[in-house]
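1. sequence and predicted structure are below.
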Amino acid sequence: MYLIAKQPYVKVERIVRSIEQINIEHERTMYLYNEKIVTEHREFHIKDVMDMSYRIVGGKGGLLYLHTSNGVYSYTVKSSPNRFIEEFKNHIKA
């Protein structure tokens, strides 16, 4: 197994208290290997990932979607994941 690409993403934790809401951002990384895609808490076998897409949200960053055989998973990104998506598509073509 070898690393092909990696993509930073953010997990936002919202804490609601009686008079305030606090957002805590956890910086994480998604890894594309030749056999699987790995996030902080999930692993997707490469054959189970059918596609990836990206939607810009608010002009700064957006959502990276993994379309899998078990559903669609979204990840918040602060930078464009276009290179990561391109590497994935090139890998599954090969």
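-> Ah, there it is.
2. from here on, contacts and neighbour counts on C-alpha atoms
-> OK.
3. so who does the residue most central in space within the chain touch?
-> For the chain, the residue nearest the mean C-alpha position is Tyr75 (4.2 Å; Cα atoms, centre = their mean). Contacts here follow Cα atoms under 8 Å, 6 or more residues apart in numbering; on that basis Tyr75 touches 9-11, 63-65.
4. and for Arg55?
-> Counting by Cα under 8 Å, 6+ apart, Arg55 has contacts 62-64.
5. Throw these into TSV and include distance to Tyr31, neighbour count and secondary structure, thanks.
-> As requested, the contacts of Arg55 are exported to TSV (distance: Cα to Cα, whole Å; neighbours: other Cα atoms under 10 Å; DSSP: H, G, I helix; E, B strand; the rest coil):
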residue	distance to Tyr31	neighbour count	secondary structure
Gly62	18	20	strand
Leu63	16	20	strand
Leu64	13	23	strand
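6. ok, second structure coming up, stack it against the first:
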Amino acid sequence: MDLLATQQCIKISQEIGWTEKRTIETTYEMKLFNDYLLVKKEKFPVTSIFDISFRKKSQTNDIGFLYLHTNSGVRTYFIKEEPFSLIEAYEKLKLERPELR
């Protein structure tokens, strides 16, 4: 399997201590291969993906949203970097494989 593109995503959680509340950001990668998209340990076959879109303000530090539209619903992921390379690789894959259209 060839790795076509990666996208860094963020998991945001909060911890409450005795005197403070902390926000913790953990990063992980979304990886697009020829036949599937891997997010943590979850695999999405490319045949089950309808579209990948995102919404993010232009400020670099703002957190945006990446939307993965699948046949089992829409999944939302937090991102800091715009996912142009992931979306471009997915669109190219759709053009190369007619069954994905």
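-> All right, it came through fine. Predicted model, so just to flag it, every value in this text is computed and none were measured.
7. hang on, the earlier thing: which of the contacts of Tyr75 of structure 1 sits closest to Glu27 of structure 1?
-> Val10 (4.8 Å; Cα to Cα).
8. what's the closest non-adjacent residue to Tyr73 of structure 1?
-> Nearest non-adjacent residue to Tyr73 of structure 1, counting by Cα to Cα, 6 or more residues apart in numbering: Leu66, 5.1 Å away.
9. thought Phe54 of structure 2 was touching His69?
-> No - here Phe54 of structure 2 does not reach His69: they are 10.7 Å apart, not a contact under Cα atoms under 8 Å.
10. which strand or helix spans the nearest residue to Lys43 of structure 2 once chain neighbours are set aside?
-> With Cα to Cα, 6+ apart as the criterion, Lys43 of structure 2 has its nearest non-adjacent residue at 5.7 Å, and that residue is Leu37. In this assignment (DSSP states H and E), Leu37 of structure 2 forms part of strand 36-39.
11. sorry, back to before: aligned partner of the residue nearest to Tyr73 of structure 1 in structure 2?
-> Matched across to structure 2, Leu66 of structure 1 falls on Leu68, judged by TM-score structural alignment.
12. OK, contacts around Asn34 of structure 2?
-> 1-4, 46, 93 are the contacts of Asn34 of structure 2 under Cα under 8 Å, 6+ apart.
13. related to what we said a few turns ago, can you add distance to Phe84 of structure 1 and give the contacts of Tyr75 of structure 1 back as a markdown table?
-> Supplementary listing: the contacts of Tyr75 of structure 1 in a markdown table, determined by distance: Cα to Cα, whole Å:
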| residue | distance to Phe84 of structure 1 |
| --- | --- |
| Tyr9 | 12 |
| Val10 | 16 |
| Lys11 | 18 |
| Leu63 | 13 |
| Leu64 | 10 |
| Tyr65 | 12 |
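14. measure stretch 37-47 of structure 1 end to end?
-> Terminal residues of stretch 37-47 of structure 1 are spaced 10 Å apart (Cα to Cα, to the nearest Å).
15. next one: stretch 37-45 of structure 2
-> 6 Å.
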